[in-house]
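Engineer: just coords:
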């Protein structure tokens, strides 16, 4: 765990996925070969020729608060457009409890954006109904993101199968009165605030924790792999607004390097977080020494 002021930072893993190198359309064999030395084995699997992608929740705990940042993919969800998450059974909830986190004691859930691998454990299946997994938690989401995913609004023109995420993982939270809509730049608690990181998703938000001269930035999917620290113009094929995603990434890298901020992305391999250092006119990724 890492300590920032009164908050401890930890993580609970849901699943490790193989990600094809086609994640980055610009990636060629020569560039991959030049970076294998530091990518393997934590970020790239040589034998299978794939990136390793983590799906997990970040946990912020203090004496008075238990906060979950993103809720992974979820179990039993109907995801025909995302076969890796379709009807999954991951054991995540048991690992969460084993980490000492009682779902009923969680008082805040921050949803950085509403892609399927970030909201799935908002709800769990109880009989034939989707019910809140964290029934006493305020769930925080971007107003722009919710509007973009709502089948009655921004998502109306998308395939009906894409509406499942909203219907099984967002709508039940709304119906339970647990969702708080934000603009994405609010202070939530002393030392904990939101900041906008759009591009990968329209209303995507980061979470900033600052205390005692230390800064941690949970940056969601601004980067999917640490290779993007060295090649910040590369977007993943999942980024919805490619130009805006590049602008956001450039801003975050510059800010992290200037502030010496700890970056905690959503999908990096172990040790899952690190720092951005300037290296001439480029950046390099420096993993943390503490395994999270």
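Structural biologist: That came through, no problem. The structure presented is a predicted model; accordingly, all values stated were derived computationally and were not measured. Numbers count the residues shown, from 1 in each chain.
Engineer: going forward, measure contacts between C-alpha atoms and count neighbours the same way
Structural biologist: OK.
Engineer: tell me the contacts of residue 165?
Structural biologist: Neighbouring residues of residue 165 by CA atoms under 8 Å, 6 or more residues apart in numbering: 79, 115-116, 119-120.
Engineer: of those residues, just say which sits nearest to residue 278.
Structural biologist: Relative to residue 278, the closest of the contacts of residue 165 is residue 115; by CA to CA it sits at 31.2 Å.
Engineer: another structure for you, compare them:
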């Protein structure tokens, strides 16, 4: 893997993979992010968890905001799109009115918005769909409301438009149903659920660029989406198989390598902890058996890990630096 200006590059079979890191640093305290992971697990593994995944001095996890760009079968595919600039996220102080340089980083890596053919949202959380859209020229932009009902109400058309004008957007149907207006934006769990749907999802529907899928969805001969629910109702993984190389982009199935050591540990963001654990075990065990490189959405360091079987059904890992 080669690195240049927050961009890392690797080649898997016939697929080029670029990692675009928007931000990396200390996030939430370890026991807040993974409530069931005891303090001794972090201390006993400090030698390799620090500094890429944990800060021992502050007991805070280290996370990355990043997008994976896959050049596959003649097309450019983005996996998740970060937070988005200028968004109203009052329930998430880390993301509220965020300002970054996401599109600039993409362009410096040779990816212009009009070059993107497919956008994959592994699930519908604020830090995975934000740059689905950008503020419309002359529109209301950040902080604009989109009304209620349908796919956004009066004034929505003036605020946000798809950031990638030629792209097909792939979103799990179960997440769209759960977080969309027909379910009152996540059943009224939080105002942020409504806001993120209205500024980052509804405009893509209105533009006719959204494709909802369920179960399994094949993108091309190398890339396949598969449901892995639990973190959200529609959480998905993206499998890459090209030549002899294998990888699985697991979204938020994992937030920390500690969850590979014991897949029973769910993050505080998992909506259905039991289902999330089942999905995590299934995907990790398959990765070990099929020698798939595991690529989570938020790992620091190199951003990837290798998993193998150990003992009586246990899992061990090697985190690349």
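Structural biologist: Yes, it's here. These numbers were taken from a predicted model, which means no experiment stands behind them.
Engineer: quick revisit: state the pair within the contacts of residue 165 of the first structure that is farthest apart.
Structural biologist: Maximum pairwise distance among these (CA to CA): 12.7 Å, between 79 and 119.
Engineer: neighbour count for these two, which is higher?
Structural biologist: Legend: neighbour count by other CA atoms under 10 Å for residue 79 of the first structure and residue 119, higher for residue 119 (26 against 19).
Engineer: helix/strand/coil for the more buried one?
Structural biologist: Under DSSP: H, G, I helix; E, B strand; the rest coil, the three-state class of residue 119 of the first structure is helix.
Engineer: that one touches residue 69, doesn't it?
Structural biologist: No. Residue 119 of the first structure lies out of contact with residue 69 (CA atoms under 8 Å); the separation is 9.6 Å.
Engineer: counterpart of residue 87 of the first structure over in the second structure?
Structural biologist: Counting by TM-score structural alignment, residue 87 of the first structure corresponds to residue 97 in the second structure.
Engineer: what stretch of the first structure does the strand or helix carrying residue 284 of the second structure fall on?
Structural biologist: Using DSSP states H and E, residue 284 of the second structure maps to helix 273-290. Mapped onto the first structure using TM-score structural alignment, helix 273-290 of the second structure spans residues 242-259.
Engineer: and that stretch, how far from the second structure on average?
Structural biologist: Superposed on the second structure, stretch 242-259 of the first structure shows a mean distance of 0.6 Å to its aligned residues (mean CA distance after the TM-score superposition for the first structure).
Engineer: adding distance to residue 226 of the first structure, write the contacts of residue 165 of the first structure out as CSV.
Structural biologist: Shown next, in CSV, are the contacts of residue 165 of the first structure (distance: CA to CA, whole Å):
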residue, distance to residue 226 of the first structure
79, 27
115, 20
116, 22
119, 23
120, 25
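Engineer: from those residues, pick the one nearest residue 7 of the first structure.
Structural biologist: When those are compared against residue 7 of the first structure (criterion: CA to CA), the nearest one is residue 119, at 22.8 Å.
Engineer: identify the residues contacting that closest one.
Structural biologist: Residues near residue 119 of the first structure by CA under 8 Å, 6+ apart: 70-74, 111, 113, 165, 169-170.
Engineer: if we go to 7 Å?
Structural biologist: Counting by CA atoms under 7 Å, 6 or more residues apart in numbering, residue 119 of the first structure touches 70-73, 111, 169.
Engineer: strands of the stretch 101-250 of the first structure, residue ranges please.
Structural biologist: Taking DSSP state E, counting those that start in this stretch to define them, one finds strands in the stretch 101-250 of the first structure at 108-110, 123-126, 129-132, 138-142, 179-182, 187-189, 192-196, 205-211, 214-220.
Engineer: just the stretch 1-150 of the second structure next, same as before
Structural biologist: 2-4, 7-12, 15-29, 54-55, 60-72, 75-79, 118-120, 133-135.
Engineer: ok, average deviation of the fourth one from the first structure?
Structural biologist: Looking back up the chat, that one is strand 54-55 of the second structure. Strand 54-55 of the second structure sits 1.2 Å off on average (mean CA distance after the TM-score superposition for the first structure).
Engineer: so how far is that strand from its chain's centroid?
Structural biologist: For strand 54-55 of the second structure, the gap between its own C-alpha mean and the chain's C-alpha mean amounts to 21 Å (CA atoms, centre = their mean, to the nearest Å).
Engineer: what's that strand packed up against?
Structural biologist: Here strand 54-55 of the second structure touches strand 60-72, going by 3 or more CA pairs under 7 Å, 6 or more residues apart in numbering; DSSP states H and E.
Engineer: for the aligned residue in the second structure for residue 77 of the first structure, the count of nearby residues, please.
Structural biologist: When the second structure is aligned by TM-score structural alignment, residue 77 of the first structure is paired with residue 87. By other CA under 10 Å, the residues close to residue 87 of the second structure number 25.
Engineer: how close does residue 87 of the second structure sit to residue 138 of the second structure?
Structural biologist: Per CA to CA, to the nearest Å, residue 87 of the second structure is found 17 Å from residue 138 of the second structure.
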